[in-house]
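A.B. asks: sequence plus predicted model, see below.
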Amino acid sequence: MPFFRSSAARRCRRAGISSEKISKSSSGMIKPGQVGNAACLASNRQLVYQHAGFSGSRGIKAVNEETKSVLRPTTGEIVEQVRAMILTARHATLGVIEKDTGHPAVSRVAMAALEDGTPVLLTSALAAHTSALGADARCSLLIGEVGKGDPMAHARMSVFCHAQRMPQEERAAMRALFLAHHPKAINYIDLPDFGYWKLQVDRVSFNAGFGKAYAISGAELIPG
């Protein structure tokens, strides 16, 4: 979406930017990245604030005073939306900490969830992320489906967790839960190197779309 109106072009020219460095769209507006001078961008900062809904007379001061936090208040409806996304998710991106390097690493994993919204994973002992979880229980999940259009416009969340191996006596219940989510897992679910992890949720960073950010605690998501 273009930010800079055609008046920005005149300001850029006054700042010494040649017309070759200014590319107007058919609507007479200049798009981000089409102006090749940082000073020119700074001179048009006011237009950015106007585009964001702040009047020109308020400018930077208004942004600082009125956007002390980018987070919106969490409501019961938002918590239920987050829980529903977790309960219906079939896969996620798992973030772990590499045991030897301390570097963050990510993998795509199949997932299920308990009734209260606690995520459950089934992983192989041969997978690098399994050994990483065994060495450091801290992990996170990126959950959210991408639909048509801009992928950044769709709801997604980062779920910050601590992983716990599930005991042998819970294996039968977890097997049934996981097969309900992933019927094709029958091909490998009983192999001896596979095991279940329960991810205790510490907090959730939920982005419901542009300008709709929420912070949800584990206690809010999974009471008791």
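C.D. replies: Received it, and whenever you're ready, just let me know what you need. Numbers count the residues shown, from 1 in each chain.

A.B. asks: going by C-alpha atoms from here, please, whenever you check contacts or count neighbours.
C.D. replies: OK.

A.B. asks: which elements pack onto whichever strand in the chain runs longest?
C.D. replies: When the chain is scanned for its longest strand (criterion: DSSP state E), the result is strand 194-207. Applying 3 or more Cα pairs under 8 Å, 6 or more residues apart in numbering; DSSP states H and E, one finds that strand 194-207 makes contact with strand 119-124, strand 156-165, strand 213-217, helix 218-221.

A.B. asks: could I get the ones you listed as a markdown table with distance to Pro104 and mean neighbour count?
C.D. replies: A markdown table is the format used below for these (distance: least, Cα to Cα, whole Å; neighbours: other Cα atoms under 10 Å):
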| stretch | distance to Pro104 | mean neighbour count |
| --- | --- | --- |
| strand 119-124 | 18 | 21 |
| strand 156-165 | 14 | 20 |
| strand 213-217 | 22 | 18 |
| helix 218-221 | 22 | 17 |
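
A.B. asks: what comes up buried for the longest strand of the chain?
C.D. replies: 195-207 (16 or more other Cα atoms under 10 Å).

A.B. asks: contacting residues around it?
C.D. replies: Defining contact as Cα atoms under 8 Å, 6 or more residues apart in numbering, one finds that strand 194-207 is touched by 82, 118-125, 155-166, 171, 174, 188, 213-219, 222.

A.B. asks: name the helices or strands packed onto the longest helix along the chain?
C.D. replies: Assignment by DSSP state H gives helix 76-88 as the longest helix of the chain. Applying 3+ Cα pairs under 8 Å, 6+ apart, one finds that helix 76-88 contacts strand 104-113, helix 218-221.

A.B. asks: buried residues, the longest one. List them.
C.D. replies: So the one you mean is strand 104-113. Val106, Ala110, Met111, Ala112, Ala113.

A.B. asks: and the comparison structure, right after this:
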Amino acid sequence: MKNIVFLILLSFSLITISCSTDEIAEPEVVKPEEIQVNEPFVDENPLQNFLNLTGYNQHQLLSCDLNAFEEVGLSFKPLEKGVLHTIMVKLPIINTNLLVTIKDVAANQILRIETINVDTANMETIKAIVPIELDKNKIYTITMKTNLHYKRFRTDYSQPQLPVIIGNLQIISPISTEFSPDGITTGGTGNFYSGDCDFTFLRTE
């Protein structure tokens, strides 16, 4: 009889230990705020935000000089390392041989000249290009060679506060200067923007 009682007690103890072990083995619950997700970098097209922030989108004219070409566009500085991989342009005329130049200002060096076929007036033309690596905090320009383009002002023709920061880019100033065969001229303007010449920047690190 004593042996039977001892076996019953031993069985009960084993069941209790097994239950206790199961309770200890419960998985740890991770709270949502403790989960870290690395968001991917996204494409940035600065021109429209630049026009909105500066007020250059308030008034528009057409600028035409049949006797001389200009280089028009933007000077800018990436605030992070990245690439320029797409060019977008819009003109009031068709231009099947539009030259767009990207330059490193400090090095006084042309990084790329792209030819774009603008086959429709007053519509944005987009061209994907072999990506150009851009360094953090270096000044670059992107300009197009044309003698007929949009000229955008504030309604009071005043100069906005420049530069402006848009995402990972600092837009320093508009560019409007006589065309230079070596493509190095980088003269700026304050109270108007001539274009339209935009680009896509993608931060890489």
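C.D. replies: Happy to help now that I have it. Being a predicted model, the structure only gives us computed values, none of them experimental.

A.B. asks: superposing both, give me the TM-score.
C.D. replies: Superposed pair, TM-score by TM-score structural alignment, normalised by the length of structure 2: 0.25. Supporting alignment: 89 aligned residues with a Cα RMSD of 5.9 Å.

A.B. asks: hmm, back to that, Gly59 of structure 1: which of the buried residues of strand 194-207 of structure 1 is nearest?
C.D. replies: Asn207 (26.1 Å; Cα to Cα).

A.B. asks: nearest residue to that closest one other than its sequence neighbours?
C.D. replies: Nearest non-adjacent residue to Asn207 of structure 1, counting by Cα to Cα, 6 or more residues apart in numbering: Ala213, 4.6 Å away.

A.B. asks: for Leu47 of structure 2, same thing?
C.D. replies: Closest to Leu47 of structure 2 by Cα to Cα, 6+ apart is Asp198, at 5.6 Å.

A.B. asks: what's the answer for Ser176 of structure 2, then?
C.D. replies: Closest residue to Ser176 of structure 2 apart from its sequence neighbours, by Cα to Cα, 6+ apart: Val72 at 4.5 Å.

A.B. asks: ok so, going back, give me the element the residue nearest to Leu47 of structure 2 is part of.
C.D. replies: strand 197-203 (DSSP states H and E).

A.B. asks: likewise Leu14 of structure 2?
C.D. replies: Assigned by DSSP H and E, Leu14 of structure 2 belongs to helix 2-24.

A.B. asks: what's the following helix or strand after that helix?
C.D. replies: strand 43-44.

A.B. asks: report all helices and strands that that next one contacts.
C.D. replies: When contacts are defined as 3+ Cα pairs under 8 Å, 6+ apart, strand 43-44 of structure 2 packs onto strand 197-203.

A.B. asks: if we can go back for a sec, which one of the buried residues of strand 194-207 of structure 1 is nearest Cys40 of structure 1?
C.D. replies: Set against Cys40 of structure 1, the nearest of the buried residues of strand 194-207 of structure 1 by Cα to Cα is Asn207 (31.7 Å).

A.B. asks: distance of that closest one from Glu80 of structure 1?
C.D. replies: 14 Å (Cα to Cα, to the nearest Å).

A.B. asks: how about Cys197 of structure 2, nearest residue that isn't a chain neighbour?
C.D. replies: Val89 (4.6 Å).

A.B. asks: and the buried residues of strand 194-207 of structure 1 as JSON lines, adding distance to Leu133 of structure 1?
C.D. replies: Below are the buried residues of strand 194-207 of structure 1 laid out as JSON lines (distance: Cα to Cα, whole Å):
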{"residue": "Gly195", "distance to Leu133 of structure 1": "12"}
{"residue": "Tyr196", "distance to Leu133 of structure 1": "12"}
{"residue": "Trp197", "distance to Leu133 of structure 1": "9"}
{"residue": "Lys198", "distance to Leu133 of structure 1": "11"}
{"residue": "Leu199", "distance to Leu133 of structure 1": "10"}
{"residue": "Gln200", "distance to Leu133 of structure 1": "13"}
{"residue": "Val201", "distance to Leu133 of structure 1": "15"}
{"residue": "Asp202", "distance to Leu133 of structure 1": "16"}
{"residue": "Arg203", "distance to Leu133 of structure 1": "18"}
{"residue": "Val204", "distance to Leu133 of structure 1": "19"}
{"residue": "Ser205", "distance to Leu133 of structure 1": "21"}
{"residue": "Phe206", "distance to Leu133 of structure 1": "23"}
{"residue": "Asn207", "distance to Leu133 of structure 1": "26"}
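
A.B. asks: how about the secondary structure of the nearest residue to Val106 of structure 1 once chain neighbours are set aside?
C.D. replies: Spatial nearest neighbour of Val106 of structure 1, excluding adjacent residues (Cα to Cα, 6+ apart): Gly95 at 4.4 Å. For Gly95 of structure 1, the secondary-structure state derived from DSSP: H, G, I helix; E, B strand; the rest coil is strand.

A.B. asks: tally up the residues packed near Gly95 of structure 1, please.
C.D. replies: 23 (other Cα atoms under 10 Å).

A.B. asks: could you pull up the residues touching it?
C.D. replies: Gly95 of structure 1 neighbours (Cα under 8 Å, 6+ apart): Pro104, Ala105, Val106, Ser107, Cys139, Ser140, Leu141, Leu142.

A.B. asks: and the gap between Leu98 of structure 2 and Ile24 of structure 2?
C.D. replies: 72 Å.
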